[in-house]
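Enquirer: Model the following, please.
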Amino acid sequence: MADHEASTTVDVAANVLFDYLSDIEHLPDYLPWLTDVHRAAPRPAEAQGMEARRPQQPVHEEVEVTAHVPAGGEPDQTVHSEAWIDIVEENRSLRWGAPGEQDYHGELDIDFVADGTSRLTVRLHTTHTPDQDIDDYLHHALETIKATVEQPPTTPGDTPQA
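Expert: This is a model prediction of the structure:
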């Protein structure tokens, strides 16, 4: 089993960063190995807003993903999988996982640092032995998120701004 964690400071307000990251349509923007993500079921009623659920109740989304997975020197494999994402607005956190024998799951937390600045922390748990490649992918994802959200949008609505 292996646990991985990485953090970065992002020059975007915590609520703006959370709004961007909690939209599953944006996943392929900052996780380039994901080629497709879509809901496997209609959005749940709890997704209508905090007033539609109990405090700390997550919005649970079932999703289907397609990814290119490195195959250790071989050509990348295309993998289709079911997964889930829990979104907890009050904590500005996301939890996700994929069913199966791999026991893959993770969480993402966004903390307020100062006006227009956030701390983004991602944790992953896998049944694989510790692997530097996983740490490298995690740092790459954080760098991509930071670069994506900190750049000014080219057209209105492209990326968040603080």
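Enquirer: Please count neighbours and contacts with C-alpha atoms only from this point.
Expert: Will do.
Enquirer: Which strand runs longest in this protein?
Expert: With secondary structure taken from DSSP state E, the chain has its longest strand at strand 74-88.
Enquirer: Quick one: list the elements packing against the helix or strand following that one.
Expert: Next along the chain after strand 74-88, taking DSSP states H and E as the criterion, comes strand 93-98. Strand 93-98 sits against strand 74-88, strand 104-114, with contacts defined as 3 or more C-alpha pairs under 8 Å, 6 or more residues apart in numbering; DSSP states H and E.
Enquirer: right, and those strands - which one's nearest Val12?
Expert: Val12 lies closest to strand 104-114 among the helices and strands packed on strand 93-98, at 9.6 Å (C-alpha to C-alpha).
Enquirer: want to put them side by side, so please do this one too:
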Amino acid sequence: MGEFTGRIRIDRPAAEVFAFLSDPTAMPRYLQTVNRVEQRGPGRIAMEGEAHGHAYHDEGWIKLEPEARRMRWGSDRMKDYGGEMEVQEADGGAEVSIRLSITPDPAVAKQMEQESGAVDHAMRLAMERTLGAIKAACEGVDAAPDAPRSADDLPDSRPFGSSATLNPDI
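Expert: Down below sits the predicted model:
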């Protein structure tokens, strides 16, 4: 099982960043492979998306720890997959840390090696993309303006949308 970590500084208050990240339906805004997330009851979610050219549907668990600004998750289908995201105060803004544990399916690992040279390198790139997309969504800007992206890939113009705050003007 591979362990991957990353962190990024965000120029928004930590409470607002956690409010955004702790809403599972916001995941498609920062997880490139996720198209849709649906809550299936307390602590349960279902996700649909496409990864490495294959559509997927997965269900799993999610645990929010608002007092620690921490979120943990795992998959029902992939028993060796799980992660944790934590948001901390940092110099007038926030720092988001992610820890991911995963062993890719052998066919996916082979494709990752072909595309990126090594599974670890592919996972580091994916982590960087995810952290950049979180920053872009929270700050309301494109994380990599020179990267080729379609209009559908850009973050919403409002950094948190209506799900993270009751103030629609944010």
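Enquirer: Other residues contacting the longest strand of the first structure?
Expert: 22, 56-71, 93-99 (C-alpha atoms under 8 Å, 6 or more residues apart in numbering).
Enquirer: do you know how far the spatially most central residue of the second structure is from Trp61 of the second structure?
Expert: With distances taken as C-alpha atoms, centre = their mean, the second structure has Leu31 as the residue nearest its mean C-alpha position (4.5 Å). Leu31 of the second structure is 17 Å from Trp61 of the second structure, where distance means C-alpha to C-alpha, to the nearest Å.
Enquirer: Give me the distance between stretch 88-97 of the second structure and the centre of its chain.
Expert: 17 Å (C-alpha atoms, centre = their mean, to the nearest Å).
Enquirer: Please disregard the earlier target; I meant stretch 8-26 of the first structure.
Expert: On the basis of C-alpha atoms, centre = their mean, stretch 8-26 of the first structure sits 9 Å off its chain's mean C-alpha point.
Enquirer: again, but for stretch 112-129 of the first structure
Expert: On C-alpha atoms, centre = their mean, the centre of stretch 112-129 of the first structure falls 10 Å from that of its chain.
Enquirer: Stretch 146-156 of the first structure too?
Expert: Taking mean C-alpha positions (C-alpha atoms, centre = their mean), stretch 146-156 of the first structure and its chain are 17 Å apart.
Enquirer: Buried ones among the contacts of strand 74-88 of the first structure?
Expert: 22, 58-67, 93-98 (16 or more other C-alpha atoms under 10 Å).
Enquirer: Can you point out the buried residues in stretch 143-162 of the first structure?
Expert: So, applying 16+ other C-alpha under 10 Å, buried residues of stretch 143-162 of the first structure: 143-146, 148-150, 159-162.
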